[in-house]
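**Student:** sequence first, then the predicted structure, then my questions.
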Amino acid sequence: MAGNSKRKGAIRKPGTKKGAVTGSGGQRSKGLEGKGPTPRAEMRPGHPKQRRAIAKSKARHQSAKQREKKAQQPELIAGRNPVAEALRADVPAEALYVAIGIDADDRVKEAVRIAADKGISILEIPRDELDRKTRNAVHQGLGLQVPPFDYAEPDELLRAARESGDPPMLVALDGVTDPRNLGAVIRSAAAFGAHGVLLPQRRSAGVTAVTWRTSAGTAAQLPIAVATNLTRQLKAFASEGLMIVGLDADGDTDIDGLELATEPLVVVLGSEGRGLSRLVRETCDSAVSIPMAHGVESLNASVAAGVLLAEVARKRRAAGRV
């Protein structure tokens, strides 16, 4: 056996070799048994891929906690017109910040008067402090602090629509991540008779101060809900008798031929660049497009929403359904 030769210079000194010298006596037979398939790299302790997977999971968890913490913080609506419009629309507010030395025009006077009538705290602060609070937004000396937005449940949208007495019309957004676009869509939805707006939990803008500002306070007039899974919620609405119509560049027809306009309806709008996701597109009963002049590829999501919702409202008026 190797290492046990009696030749001169080849003899091991006692105690210089671990374990049995002349054989194992069968004690190592278990070491020859198979240990099953090799685990994936992400499951092997100490493997670089496992370390990266753990770090990625921690980052996702931390990011989710940061989003939750941010969602719980109050927002500040900035600007004279947005603040005045928000106060007129009964947007829930906690404090009105007025920059010291502001040139008080009619909008400032109106904002202060409405805030005083509603019992909202009015605080005069230095302009640089207002800059900091609004993250250097164009505030024109006015800022309105609003609490975190109180989202409705998806079922509440349908309940509110049915209680209106008109055929339900809901607006769902798929992948609209710009809060300005969201605010403009909410404003169009309110203007053309929608009963509520549905947002997906992931990959979507939320109702922030920017959204409040763009919506001109109409976010307080419509219930806005968040769906954990947009596709599943659309299927749930379909099971309740609503037709699902998506706006898509490759639609089955254009909006002139939208025969479902007078039916109980969910209008689904995608992002400007990506459009509707595949699963959402497959959930739709119909997809429509907006006819445009040659050379124009797409419209901004909020503009497209306004065009489609205006056409739905027109068809409903013509049919005497509103």
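**Tutor:** That came in fine, so what should we check first?

**Student:** make it CA atoms for all contacts and neighbour counts henceforth
**Tutor:** Will do.

**Student:** what are the ranges of the helices in the protein?
**Tutor:** Assigned by DSSP state H, the chain shows helices spanning 48-71, 80-88, 106-117, 127-133, 154-163, 179-191, 209-215, 230-239, 278-283, 301-318.

**Student:** between helix 179-191 and the last one, find me the angle.
**Tutor:** Between helix 301-318 and helix 179-191, the angle comes out at 10 degrees (axes from the mean of the first three to the mean of the last three C-alpha atoms, to 10 degrees).

**Student:** quick check, central residue of the chain?
**Tutor:** To find the centre residue of the chain, average its C-alpha atoms and take the closest one (C-alpha atoms, centre = their mean): that gives Ser204, at 2.3 Å.

**Student:** list the residues that contact the closest residue to that one other than its chain neighbours.
**Tutor:** Take Ser204 and drop its neighbours on the chain: the residue closest to it by C-alpha to C-alpha, 6 or more residues apart in numbering is Thr177, 4.5 Å away. By C-alpha atoms under 8 Å, 6 or more residues apart in numbering, Thr177 lies in contact with Arg203, Ser204, Ala205, Ser271.

**Student:** the last one touches Asp178, doesn't it?
**Tutor:** No: using C-alpha atoms under 8 Å, Ser271 is not in contact with Asp178; the gap is 9.2 Å.

**Student:** try this one next to it:
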Amino acid sequence: MGAGGRASGKPAKKQGATRGTGGKVRRSLEGRGATPPAEARHWYKDKARAERLAREERGGATTRRPAVRPRKSEDAPEYIGGRNPVVEALRAGVPASALYVGQRLDNDDRVKEAIKIAADKGIALLEASREKLDRLCDGAIHQGLALQVPAYEYHHPNDLIGYAQDAAETPLIVALDSVTDPRNLGAIARSATAFGAHGLLIPSRRSAGVSAGAWKTSAGTLATLPVARASNLTQTLQGYRESGLFIIGLDGTSTQDISTTSLATDPLVIVVGSEGKGLSRLVRESCDQTVRIPMSTATESLNAGVAAGIALYEISRLRRQ
């Protein structure tokens, strides 16, 4: 209405229901769920790549977490790679189940001999690509030959004493304390065979086992030398003592030379410790005697394989006297 009560020219607004927002306001107030992690966003790969390139330009080293390899089952077969190791294993009668031969392989005398021995023994001959041989041998050098060896069947610790008694010989056993390198195990097996030991004793944990690396270094002697495994090395050594065997531990800190031991001609167990830490405390306390290998340089140390070989030679020499 105008000031004088007359109607204005504009029509009055119609009163009534107003049009709603269709839920837009309500939806805009609702959450959108959990915030996605950075790696799930579209820009993450580009940003990570840019940061890596920047570090490389500055000379910074990029650290990459090593891939975790699945642990091999103890029941899984082992593979010996390399022409000389395969031939030596076949000559020594290693219980093999298959011989893998590379495609388009140069047949030298070692390859021919390996194929002939495998055929004579009824071992399966299988052709394999280079990629498969690399996979079977875990990337180690195979030279086109790989020998499949079934999982090793360990002996009972008491069996080693029985083998010496069956041979009417004075028992000589080599025990390994925390020797984790299979090449050392193979080298010790070779020396043990050469100097008349009746077997090896290894703990079931924190120790190298009879693997392809051990077979390869032993040059086939593991086919004739029994290896026993103890769930508790200290308790097994105590059991040996109760059976009449003496325990000698190789210890570089000992004041007695191995050449002066009075136990060489008795039933004997020689314990070899790891190269870095030597004998563990409990194993050292289980020994009747600790001896050292005399060397001209006190700071010099021998690895487990060399030390075992020297000790076995010395015991063999004393027994012959």
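**Tutor:** Looks like it arrived, so ask away. Because the structure is a prediction, the values reported are computed rather than measured.

**Student:** picking that back up, separation between the counterpart of the residue nearest to the centre of structure 1 in structure 2 and Ala92 of structure 2?
**Tutor:** Per TM-score structural alignment, the equivalent position to Ser204 of structure 1 in structure 2 is Ser207. Noted for Ser207 of structure 2: a distance of 25 Å to Ala92 of structure 2, by C-alpha to C-alpha, to the nearest Å.

**Student:** ditto for His198 of structure 2
**Tutor:** His198 of structure 2 sits 17 Å away from Ala92 of structure 2, taking C-alpha to C-alpha as the criterion.

**Student:** the more surrounded of the two?
**Tutor:** When His198 of structure 2 and Ala92 are compared for neighbours, His198 comes out ahead with 25 against 15, by other C-alpha atoms under 10 Å.

**Student:** alignment lookup: the more buried one to structure 1.
**Tutor:** For His198 of structure 2, the aligned residue in structure 1 is His195 (criterion: TM-score structural alignment).

**Student:** same deal with Pro294 of structure 2?
**Tutor:** Pro294 of structure 2 maps onto Pro291 of structure 1 when the alignment is built from TM-score structural alignment.

**Student:** pretty sure that match contacts Asp254?
**Tutor:** Yes: at 6.3 Å, Pro291 of structure 1 counts as touching Asp254 under the criterion of C-alpha under 8 Å.

**Student:** more crowded one of the two?
**Tutor:** Per other C-alpha under 10 Å, whichever of Pro291 of structure 1 and Asp254 has more neighbours is Asp254, with 17 against 13.

**Student:** wait, what's in contact with the more buried one?
**Tutor:** Neighbour list for Asp254 of structure 1: Val288, Ser289, Ile290, Pro291 [criterion: C-alpha under 8 Å, 6+ apart].

**Student:** and these, which are buried?
**Tutor:** In the contacts of Asp254 of structure 1, burial by neighbour count holds for Val288, Ser289, Ile290, counting by 16 or more other C-alpha atoms under 10 Å.

**Student:** mind checking how far the first one is from Pro264 of structure 1?
**Tutor:** Distance check for Val288 of structure 1 against Pro264 of structure 1: by C-alpha to C-alpha, it reads 16 Å.

**Student:** repeat that for Ala238 of structure 1.
**Tutor:** Relative to Pro264 of structure 1, Ala238 of structure 1 is positioned 10 Å away (criterion: C-alpha to C-alpha).

**Student:** could you do Gln140 of structure 1 as well?
**Tutor:** When Gln140 of structure 1 is compared with Pro264 of structure 1 (using C-alpha to C-alpha), they lie 43 Å apart.

**Student:** what's the answer for Arg281 of structure 1, then?
**Tutor:** The span separating Arg281 of structure 1 from Pro264 of structure 1 equals 18 Å under the rule C-alpha to C-alpha.

**Student:** same thing with Leu258 of structure 1?
**Tutor:** Counting by C-alpha to C-alpha, the separation of Leu258 of structure 1 from Pro264 of structure 1 is 13 Å.

**Student:** next one: Gly193 of structure 1
**Tutor:** Distance of Gly193 of structure 1 to Pro264 of structure 1, computed by C-alpha to C-alpha: 13 Å.

**Student:** which residues are in contact with each of those two?
**Tutor:** Here Gly193 of structure 1 and Pro264 have Met169 as joint contacts, going by C-alpha under 8 Å, 6+ apart.
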